[in-house]
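Asker: Next come a sequence and a model predicted from it.
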Amino acid sequence: RLAATTALRGDGSATHAPWQALREQLKGVSDVERITARTALRQVRPRELVGLGKTLQKAALLAQNGRAPEPYLAQIFSHLQPPAGCTELLRRAIDEEPAALVRDGGVIASGFDAELDELRAIQSNCDTFLLDLETREKARTGIPNLRVQFNKVHGFYIEVTGSHLDKVPDDYRRRQTLKNAERFITPELKAFEDKALSANERALAREKWLYEQVLDQLQPHIPQLTRLAHALATLDVLCALAERSLTLNWCAPQFVPEPCIEIEAGRHPVVEARLAETSSGAFIANHTRLNANTRMQVITGPNMGGKSTYMRQVALIALLASMGSHVPAASCRLGPIDAIHTRIGAADDLANAQSTFMLEMTEAAQILHAATPHSLVLMDEIGRGTSTFDGLALASGIATHLHDKTRAFTLFATHYFELTELPAKARHAINMHVAAAEAGTDIVLLHELQPGPASRSYGIQVAKLAGVPAPVLHHARHALAALEERAGEDELQVDLFATPAAPESAGASPVEAALAGIHPDQLSPREALDALYQLKKLAGQ
């Protein structure tokens, strides 16, 4: 497929690329796979069959004129030959502009069935017959104002006014008496009436039967139509990949037998396109080097720094390369990859009684059971849904198993800085971090991946960027400072909302004792000012 995409790229010319000519020929092609499936189920509509017929004509031209030196493309073109007789059947049987549904009539083309053509002729020639009959009856009876007419209640009739009733022939049979006229029916008119009134119903029934016959004749062609549909879809995809690779400056990946994922200046195609649309700046490309010596990257750094984007871009590049596409990178070398396993994001499945954390652990378990040394594993913030030490312990166990047992290529993003000690014990793991710069209490995200662990997570700074109220940020900074001071203590969990213990009177200072005896709600402004001076005096002593 990669060779086919490269062949469709041509020499890079924007005006004479082979993919452009092929795309022009594919314009107007219908969804053959969908139409074929509906035909097999006998649920296809007339207009879909018209689209199928036109598509088969285009496919025949492609199969006849398509010459591809690349073997894979040549094989695709060989599958574009329509089934014998299928195109001709659709052309003869289905009207070029049929009704939406068979029950509406006007679906089967004229000339396909003689009986249907005769029934339609009766309907279309009805007025002509009535005018001809009226002319003949006037000449035969000598009644100048004789009229041959029709209504939905009484059907066809010959109307004669009362002044000419003496001229009515014997073969006229009275059908209705009016105030000034009589209405009659003749054997000839009765026969025509029976035929005309039933012609529409019979024509619809005949069309339905003929349509079913057409579907019967298409059934043996379903397998070949399915292959043709796949060939058309493959050509369309290859053209799109060739166009994207030229427009977005993608490179051809190189496949090698040794295990590795080596990407130079890799980019996330979706984020890059979004940045181009919003003029938010250029995308920061990053390198990836995973091989036999380095199988795991422990990635740390601030939220919004680009950890998840980096992990996803590596997976996307591997996926694009595996499907035969060029990739958004300066260069790319890939060894064998049998699967891409991901544990990214936070979600739940409450309908099946699975909490967010349970779903996270379920997916992690599936990865640990299914991943192989040729797999790419993405683990993003595993262990967040439980207590700090539970999550840290689980994340450490999962990372160790992936490194020691599974030995898959792993990108392991985490905010547990304790995990940055893993590479010191695991010889195939390294620390990486996304860079950030502090400017006072603010943070500048650089989105650049660098060796080594991050120094901190910058969560409060990112919360400020998100618009969290200032009092909340102030409280968080003080709580963080308290936690950092108590990190070395034996207390496992710190309650940020616990009420501080009251000072013991025995060890209280004079200021604390005086402060404990003050009740602000009971003080007048003058008393409050005096109490403040007293406290200041005690503090000075």
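Answerer: Structure received.

Asker: Going by C-alpha atoms from here, please, whenever you check contacts or count neighbours.
Answerer: OK.

Asker: After the longest helix seen in the chain, which helix or strand is next? Please name it.
Answerer: Using DSSP state H, we find that the single longest helix of the chain is helix 187-218. Scanning forward in sequence from helix 187-218, with DSSP states H and E defining helices and strands, the next element found is helix 222-247.

Asker: Contacts for the very next helix or strand once past that following helix, please.
Answerer: Toward the C-terminus, helix 222-247 is succeeded by strand 254-255 as the next helix or strand (DSSP H and E). In this structure, residues lying in contact with strand 254-255 by CA atoms under 8 Å, 6 or more residues apart in numbering are 332, 333, 334, 335, 336.

Asker: where do the helices sit along the stretch 351-500 of the chain?
Answerer: Taking DSSP state H, counting those that start in this stretch as the test, the helices found in the stretch 351-500 of the chain are 356-370, 388-401, 422-425, 459-465, 470-485.

Asker: May I see the buried residues of the fourth one?
Answerer: Yep, that's helix 459-465 we're talking about. Within helix 459-465, the residues that qualify as buried by neighbour count (16 or more other CA atoms under 10 Å) are 459, 460, 461, 462, 464.

Asker: Can I get these in a markdown table including distance to residue 535?
Answerer: A markdown table is the format used below for the buried residues of helix 459-465 (distance: CA to CA, whole Å):
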| residue | distance to residue 535 |
| --- | --- |
| 459 | 39 |
| 460 | 36 |
| 461 | 38 |
| 462 | 41 |
| 464 | 37 |
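
Asker: just to revisit the earlier point, check the offset of the longest helix of the chain from the chain's centre.
Answerer: 46 Å (CA atoms, centre = their mean, to the nearest Å).

Asker: Which neighbouring elements make contact with it?
Answerer: Counting contacts by 3 or more CA pairs under 8 Å, 6 or more residues apart in numbering; DSSP states H and E, helix 187-218 is packed against helix 86-93, helix 114-124, strand 155-161.

Asker: dropping in the other structure now:
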Amino acid sequence: VERISARIALRQVRPRELVGLVQTLERAASVSAGLQQGLRDSARQQAEAMPASLLSELARELEPPAGCAALLQSALLPEPAALVRDGGVINHGFDADLDELRAIQNNCDSFLLALEARERERTGISNLRVQYNKVHGFYIEVTTSGLDRVPDDYRRRQTLKNAERFITPELKAFEDKALSAQERALAREKWLYEGLLDQLQAHVQALGTLARALASLDALCALAERSLTLEWCEPEFVAQPCIEIRAGRHPVVEARMAETGSGNFIPNDTVLGQKARLQVITGPNMGGKSTYMRQVAVIALLASMGSYVPAQSCRLGPLDAIHTRIGAADDLANAQSTFMLEMTEAAQILHSASPHSLVLMDEIGRGTSTFDGLALASAIASHLHDKVKAFTLFATHYFELTEFPASHRHALNVHVSAAESQGRDIVFLHQIEPGPASRSYGVQVARLAGVPAAVVQQARHALEALEAHSASAQAQVDLFAPPPAAATPEPSRVELALAAVDPDVLSPREALEQLYLLKKLLIQA
């Protein structure tokens, strides 16, 4: 409806689109009446007046503009041509002049058949035919065998190998009338269609309102249907800042698993509040860290827009924004690498987030060297915890960051559980559990992905050597210690001279001399 109303305003709408609009208006009227009746019945059961709710407002806005549907029904054929220039658009009975011109066209066949019968009887030529083509118009065709019986009033129009084509004064008069009627009927239809668009301009604003009401009702119906079908719960909103989700689920992943028969979705709890504002999430690749983070954001977003949520229970405090840094992609068009894009988004989050924001950081710092990435990840986590104080889900493969909660009292470790069998196969449990993960299982995931066995074996051998070397290394560096205070630079000669000046006791000439002196000192420096 919105697209069609915009095309009406631009006078670019096609006839079949207007017929579709008529059908939509009829259904919108039916939906509006049913919605209003349902609201009245609900109010009657509760012995109250019908509330001025969003639904009652939508029911009013769904009422079609007065006279719009009736105008379109009377003006257009039920199945019009695709384009006005083809004719066959305006309905019968809408315009008397158009009906008269159409009658001339429609009676053309009967007139030609009657003329053909009369001419055969008059001339005695049994194979005489009256026909039409776009090049020569109407004509009477006589074969060579009957040319000796052609009357004197026949005028030759075309000569063929085995026949002659003629025109008579009567047929010529009918041709002029019929062909002009067709052209005039098409011109009349175009003029009437333009007039119809003029009348529809008054309804454009009302049609736009109806389109928005239909879109809103469609969104509400979709959310209501999902809530009932998938057993979503009503979120509870409280004044104190918190995010408490019990048995939360990701609706898209859950639906996809049900569609493919991949098993049941594993729900997880999320508890963030004054005592625990940041979760450091570790665990194997493909374990479900990103899905867990996304489901928290989706639940918070659905609750904020007024929907039920895919969880057993949900309790939310005030939220002003959801900031995410998830995924890895470069921006070649703007000459930004994956890491540059990652840092740009992280900077935007650090500048914009507030204590009432939800922040999702997924493996920040992975696009650069290990030491650089680890240093940046630890600094960003510290800033989010100490300065921003936003609710933060911080997923990482840097196990050094699992020491973060030891020095930050509002942070805690959680991990996505997994189990490794004796055959070194890994089983992802997708369950969020307290504490840090013991390892990332990257080699096992590579084996599942089909990496050649020789490569996997070499990687496993290298991993064991690296872990042994790491265990014998020196004590870990304190990543979360505050940076040392910057050294205070010595004041320059210009600054010393400027500090000694008292502008209140200087005359204009002395002030000018001081200015020249300061400039001289600056040049010497």
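Answerer: Done, it's in. None of these values were measured; they are calculated from a predicted model.

Asker: Next, the TM-score between them, please.
Answerer: For these two chains in superposition, a TM-score of 0.80 is obtained (TM-score structural alignment, normalised by the length of the second structure); 454 aligned residues with a CA RMSD of 2.7 Å.

Asker: coming back round to it: mind checking which of the contacts of strand 254-255 of the first structure are in strands?
Answerer: Judged by DSSP state E, strands contain the following of those: 332, 333, 334.

Asker: Among those, which one is most surrounded by other residues?
Answerer: Sorting these by how many neighbours each has (other CA atoms under 10 Å) puts residue 332 first, at 24 neighbours.

Asker: Would you mind finding the match for it in the second structure?
Answerer: Aligned by TM-score structural alignment, residue 332 of the first structure pairs with residue 314 of the second structure.

Asker: Quick one: distance of stretch 446-456 of the first structure to the chain centre.
Answerer: 33 Å.

Asker: now residue 324 of the second structure, what's its secondary structure?
Answerer: Local secondary structure at residue 324 of the second structure is given as strand here, using DSSP: H, G, I helix; E, B strand; the rest coil.

Asker: What number of residues are in the vicinity of it?
Answerer: Using other CA under 10 Å, residue 324 of the second structure has 19 other residues around it.

Asker: After alignment, which residue of the first structure pairs with it?
Answerer: Residue pairing (TM-score structural alignment): residue 324 of the second structure is matched to residue 342 of the first structure.

Asker: and the gap between its match and residue 367 of the first structure?
Answerer: With distances defined as CA to CA, to the nearest Å, the gap from residue 342 of the first structure to residue 367 of the first structure amounts to 8 Å.

Asker: Are there residues contacting both of the two? Which ones?
Answerer: Counting by CA under 8 Å, 6+ apart, the contacts common to residue 342 of the first structure and residue 367 are residue 377.

Asker: thinking again about what came up before, looking at the helices and strands packed on helix 187-218 of the first structure, which is closest to residue 142 of the first structure?
Answerer: For these, the distance to residue 142 of the first structure is smallest for strand 155-161, at 11.2 Å, taking CA to CA.

Asker: Would you mark the buried spots in the closest one?
Answerer: With burial defined by 16+ other CA under 10 Å, the residues of strand 155-161 of the first structure counted as buried are 156, 157, 158, 159, 160, 161.

Asker: Quick check: the second one vs residue 191 of the first structure, distance?
Answerer: Just to be clear, that refers to residue 157 of the first structure. 12 Å.

Asker: State the span of the second structure onto which stretch 383-398 of the first structure is aligned.
Answerer: When the second structure is aligned by TM-score structural alignment, the counterpart of stretch 383-398 of the first structure is residues 365-380.

Asker: next one: stretch 407-419 of the first structure
Answerer: Counting by TM-score structural alignment, stretch 407-419 of the first structure corresponds to residues 389-401.

Asker: buried set for that stretch?
Answerer: Within stretch 389-401 of the second structure, the residues that qualify as buried by neighbour count (16+ other CA under 10 Å) are 389, 390, 391, 392, 393, 394, 395, 396, 397, 398, 399, 401.

Asker: CSV for those, including distance to residue 295 of the second structure?
Answerer: Conversion of these to CSV gives the following (distance: CA to CA, whole Å):
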residue, distance to residue 295 of the second structure
389, 21
390, 18
391, 15
392, 14
393, 11
394, 14
395, 14
396, 17
397, 20
398, 23
399, 24
401, 23
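
Asker: Between those, which sits nearest residue 217 of the second structure?
Answerer: Within these, the smallest distance to residue 217 of the second structure is 32.9 Å, found for residue 391 (CA to CA).

Asker: Residue 286 of the first structure maps to what in the second structure?
Answerer: So residue 286 of the first structure corresponds to residue 268, using TM-score structural alignment.

Asker: how much space between its match and residue 310 of the second structure?
Answerer: 11 Å.

Asker: cool, residue 351 of the second structure as well?
Answerer: In terms of CA to CA, residue 351 of the second structure sits 31 Å off from residue 310 of the second structure.

Asker: what do you get for residue 79 of the second structure?
Answerer: For residue 79 of the second structure, the distance to residue 310 of the second structure - CA to CA - is 45 Å.

Asker: Return the most buried member of the helices and strands packed on helix 187-218 of the first structure.
Answerer: Neighbour counts (mean count of other CA atoms under 10 Å) averaged over each of those peak at strand 155-161, with a mean of 20.

Asker: From residue 345 of the first structure, how far off is residue 351 of the first structure?
Answerer: The value you get for residue 351 of the first structure to residue 345 of the first structure, if CA to CA is used, is 19 Å.

Asker: got it, and residue 415 of the first structure?
Answerer: The spacing between residue 415 of the first structure and residue 345 of the first structure, counted by CA to CA, is 14 Å.

Asker: Same check on residue 443 of the first structure?
Answerer: Residue 443 of the first structure sits 24 Å away from residue 345 of the first structure, going by CA to CA.

Asker: neighbour-wise, which of those two wins?
Answerer: Set side by side, residue 443 of the first structure and residue 345 show more neighbours around residue 443, with 18 against 12, by other CA under 10 Å.

Asker: Who are the contact partners of the residue mapped onto that one from the second structure?
Answerer: In the second structure, the residue paired with residue 443 of the first structure is residue 426, using TM-score structural alignment. Under the criterion of CA under 8 Å, 6+ apart, the contact partners of residue 426 of the second structure comprise 418, 419, 420, 441, 444, 445.

Asker: likewise residue 447 of the second structure?
Answerer: Applying CA under 8 Å, 6+ apart to residue 447 of the second structure gives the contacts 453, 456.

Asker: distance of the residue mapped onto it from the first structure from residue 471 of the first structure?
Answerer: Mapped onto the first structure by TM-score structural alignment, residue 447 of the second structure lines up with residue 464. Residue 464 of the first structure sits 11 Å away from residue 471 of the first structure, going by CA to CA.

Asker: which residue in the first structure lines up with residue 168 of the second structure?
Answerer: With TM-score structural alignment as the criterion, residue 168 of the second structure matches residue 185.
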